[in-house]
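Visitor: predicted structure and sequence below. I'll ask about it afterward.
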Amino acid sequence: MAKDTEASGGRSASASSGEETVSGELTAFVLEGYEMRIRPAPLERPWMDDSAQRFAYRCLPLNIANAHGWELLCPTGFSAIWDGSPHREGVEVRADPGTIAPAVSHFGEGVLTFHLPCLFRTEPEHDLFVTGPLNRPKDGIGALTGIVETDWSPYTFTMNWRFTRPDYRLRFEADEPFCHIFPVRRGALERLQPVARHLSSDPELEREHKLWSASRNSFNSELERAEPESARQGWQKSYFRGVTPSGEKGVEDHRSRLRLRPFQPKE
């Protein structure tokens, strides 16, 4: 991988030409002597591949979340185990032969720490949401999540995982993702005013919901009776297609797949 890289944090389509235009930047400044392995997060997950008839991929919200950002990958493989104590020495990290493990025991309390090989810089007023690989559970350990003000901070940060049980040796393989990132607008949640209303206060939304509920119940009943057409379809696709139960288009910018740009070298 390149020693100094940058990538777009967003994109839009030109209505006149159909060409994509950059709408922002997400920059990674790689530290001297380090290697950064990073990629747009893929849609695919091994457990989804293994689901019956790849049924898990029919869940569009799951697909979009899988690809919603970029993944940092382990440069080398290693194993780790926790003895259940709160001490820093309670976590043992064992590098693969001839390599240096990308994670260490730093904080204690059963926490495994990855030092990221770069400084990220986002657009003004944008933070970086830092978490574990999305919808990619790992036995024996869980990823911790942080939000970093990367539009100004000159400080590196760590990606941390916490063991969920002691005396279980786990592995991170080379090129296995250990961190997932994406920019978020600072203060956006605080500017929202959450409200709770009865569904009946929005007659149009209530009508569409009732249409969907009746359609779903009917479809599920047909599946149980092994009706040929329902069995052939296997699932209802209205949300995937971005249409309402009455067949109207939901929104113009409905997405059924994300295609993020990879980080590109730049001097």
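Guide: Yes, it's here. Please read these numbers as outputs of a predicted model, since none were measured by experiment.
Visitor: when you work out contacts or count neighbours from here on, use the C-alpha atoms and nothing else.
Guide: Fine.
Visitor: count of neighbours near the residue lying closest to residue 156 once chain neighbours are set aside?
Guide: Residue nearest to residue 156 in three dimensions, not counting chain neighbours: residue 119, with 5.7 Å by C-alpha to C-alpha, 6 or more residues apart in numbering. Residues lying near residue 119 (other C-alpha atoms under 10 Å) number 16.
Visitor: can you tell me the element residue 119 falls in?
Guide: Using DSSP states H and E, residue 119 sits in strand 118-121.
Visitor: likewise for residue 180?
Guide: Applying DSSP H and E as the criterion places residue 180 in strand 177-185.
Visitor: immediately after that strand, which helix or strand?
Guide: helix 203-224.
Visitor: list the buried residues for that following helix?
Guide: Under the neighbour-count criterion of 16 or more other C-alpha atoms under 10 Å, helix 203-224 has 209, 212, 219, 220, 223 buried.
Visitor: could you report the separation of the first one from residue 199?
Guide: Residue 209 sits 9 Å away from residue 199 when distances are taken as C-alpha to C-alpha, to the nearest Å.
Visitor: the second one too?
Guide: When distance is defined by C-alpha to C-alpha, residue 212 is 14 Å away from residue 199.
Visitor: can you pull out the helices in this structure?
Guide: Using DSSP state H, the helices assigned to the chain run over residues 46-49, 60-66, 203-224, 228-233, 238-241.
Visitor: structure two is appended below for comparative analysis:
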Amino acid sequence: MTTFSFHGCFSGAIEPTPADPALEGSPPFRAVTHCEPFRAAAGHGWYTRPPLDCSLKWDGASFTYRPSGSSEWLPLQHLSVADVCRLRGVSPPQDITEHLPVLSALPEPGVLQIWTGLLARTAPGWHLLVRGIPNRPGSLVHEVLEGVVESDWWHGPLIANLRFRRTDEEVRLSRHLPLLAVQPVRAEALRSGLRRETAFHPYGPGEPASAVAEFLTDAMSVRREGAPGGYRAEVARRRRAGDDGQE
């Protein structure tokens, strides 16, 4: 099978797009041009978008929403696939999907669950981390709660939870703006025993200090005085050489 596959579950679900190291033009020039760790994190995985255009508010007790093109705020407890399809003027699917929630207020105060309209399947040993967009400035009004889905065996709705931080402030969802990042994670990396396979070497004289000095010397050798981007250039060189750094 394909290592990663996404399936749209109703009309309006948007195909994920590869994550952009340049965050679609929003980050500082220096970060995009010279900082490989920034670029690698920002460009890891895919962007997903909401399947509808609307605005959301939380008043401290309940949610309301305003569909795109409307001036009326409506109570929001549960907005189903059928509701979203009607808002978009298309026919809903005549199956189990019709009644599944796209937006759903959870029992926890200020938490709203959103479904992208997608389900995901991954090859054995691969899971998916669902999170906000890495390195994009966060909203003061809401945040995306992160979660890992074991998508190599569970092929349900690809969802996320939004936690609202402020009341009576508008949050806009747009089908044209990325809302979530979906990033592949090896299942092995989540194994609980892996955390016990960690070593810490405190500073001390002799061999430990010598090793630290050697590590730092090697690391700093790729950074060029007065010329940013040395680490990025070294990463590119090693990739061209086949990851092991041997030309």
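Guide: Great, that's in hand. Everything numeric in this text was worked out from a predicted model, so none of it was measured.
Visitor: TM between them?
Guide: Once superposed, chain against chain, the TM-score is 0.69 (TM-score structural alignment, normalised by the length of the second structure); 206 aligned residues with a C-alpha RMSD of 3.4 Å.
Visitor: closest to the centroid, which residue in the second structure?
Guide: Centroid-nearest residue in the second structure, with C-alpha atoms, centre = their mean: residue 181, separated by 2.1 Å.
Visitor: with adjacent residues omitted, what lies nearest to it?
Guide: Using C-alpha to C-alpha, 6+ apart and skipping residues adjacent in sequence, the residue nearest residue 181 of the second structure is residue 47, 4.7 Å away.
Visitor: how much space between the residue mapped onto the one you found from the first structure and residue 116 of the first structure?
Guide: Using TM-score structural alignment, the equivalent of residue 47 of the second structure in the first structure is residue 71. For residue 71 of the first structure, the distance to residue 116 of the first structure equals 12 Å [C-alpha to C-alpha].
Visitor: please look at the residue nearest to residue 181 of the second structure and residue 16 and confirm they touch.
Guide: Yes - the criterion here is C-alpha atoms under 8 Å, and residue 47 of the second structure meets it with residue 16 at 5.5 Å.
Visitor: can you pull the residues that touch both of these two?
Guide: Counting by C-alpha atoms under 8 Å, 6 or more residues apart in numbering, residue 47 of the second structure and residue 16 have no shared contacts at all.
Visitor: more neighbours, residue 71 and residue 116 of the first structure?
Guide: residue 71 (25 against 20).
Visitor: hang on, isn't that one packed against residue 175?
Guide: No - the pair residue 71 of the first structure and residue 175 fails to qualify as a contact (C-alpha under 8 Å) at a distance of 10.1 Å.
Visitor: what sits against the closest residue in space to residue 100 of the first structure that isn't next to it in sequence?
Guide: Nearest residue to residue 100 of the first structure, sequence neighbours excluded (C-alpha to C-alpha, 6+ apart): residue 76, at 7.3 Å. Shown in contact with residue 76 of the first structure (C-alpha under 8 Å, 6+ apart): 96, 99, 100, 101, 102, 173, 174, 175.
Visitor: picking up where we left off before, quick one: the strand holding residue 119 of the first structure to the second structure mean distance?
Guide: Compared with the second structure after fitting, strand 118-121 of the first structure deviates on average by 1.4 Å (mean C-alpha distance after the TM-score superposition for the first structure).
Visitor: run through who's touching that strand.
Guide: Under C-alpha under 8 Å, 6+ apart, the answer for strand 118-121 of the first structure is 26-31, 36, 150-156.
Visitor: if you rank these by neighbours, which is first?
Guide: Using other C-alpha under 10 Å as the neighbour test, the contacts of strand 118-121 of the first structure are led by residue 150, with 24 neighbours.
Visitor: let me know whether that one touches residue 127 as I believe.
Guide: Yes - if you go by C-alpha under 8 Å, residue 150 of the first structure and residue 127 touch, sitting 5.4 Å apart.
Visitor: between these two, what contacts are shared?
Guide: Here residue 150 of the first structure and residue 127 have no joint contacts, going by C-alpha under 8 Å, 6+ apart.
Visitor: burial measure for residue 233 of the first structure, as a count.
Guide: Counted by other C-alpha under 10 Å, the residues lying close to residue 233 of the first structure total 11.
Visitor: wait, residue 56 of the second structure sits on residue 174?
Guide: No - using C-alpha under 8 Å, residue 56 of the second structure is not in contact with residue 174, being 11.2 Å away.
Visitor: of the two, which one has the most company?
Guide: Taking neighbours as other C-alpha under 10 Å, residue 56 of the second structure and residue 174 compare with residue 56 leading, 20 against 16.
Visitor: check the spacing between residue 158 of the second structure and residue 44 of the second structure real quick.
Guide: Counting by C-alpha to C-alpha - residue 158 of the second structure and residue 44 of the second structure are separated by 18 Å.
Visitor: which of the two has more neighbours?
Guide: residue 158 (21 against 18).
Visitor: check contacts around the more buried one.
Guide: Residues near residue 158 of the second structure by C-alpha under 8 Å, 6+ apart: 115, 116, 117, 118, 119, 120.
Visitor: output those as TSV; include the columns distance to residue 74 of the second structure.
Guide: Shown next, in TSV, are these (distance: C-alpha to C-alpha, whole Å):
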residue	distance to residue 74 of the second structure
115	19
116	21
117	22
118	25
119	28
120	31
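Visitor: any idea which of these is closest to residue 142 of the second structure?
Guide: Set against residue 142 of the second structure, the nearest of these by C-alpha to C-alpha is residue 115 (16.4 Å).
Visitor: separation between the closest one and residue 138 of the second structure?
Guide: For residue 115 of the second structure, the distance to residue 138 of the second structure - C-alpha to C-alpha - is 20 Å.
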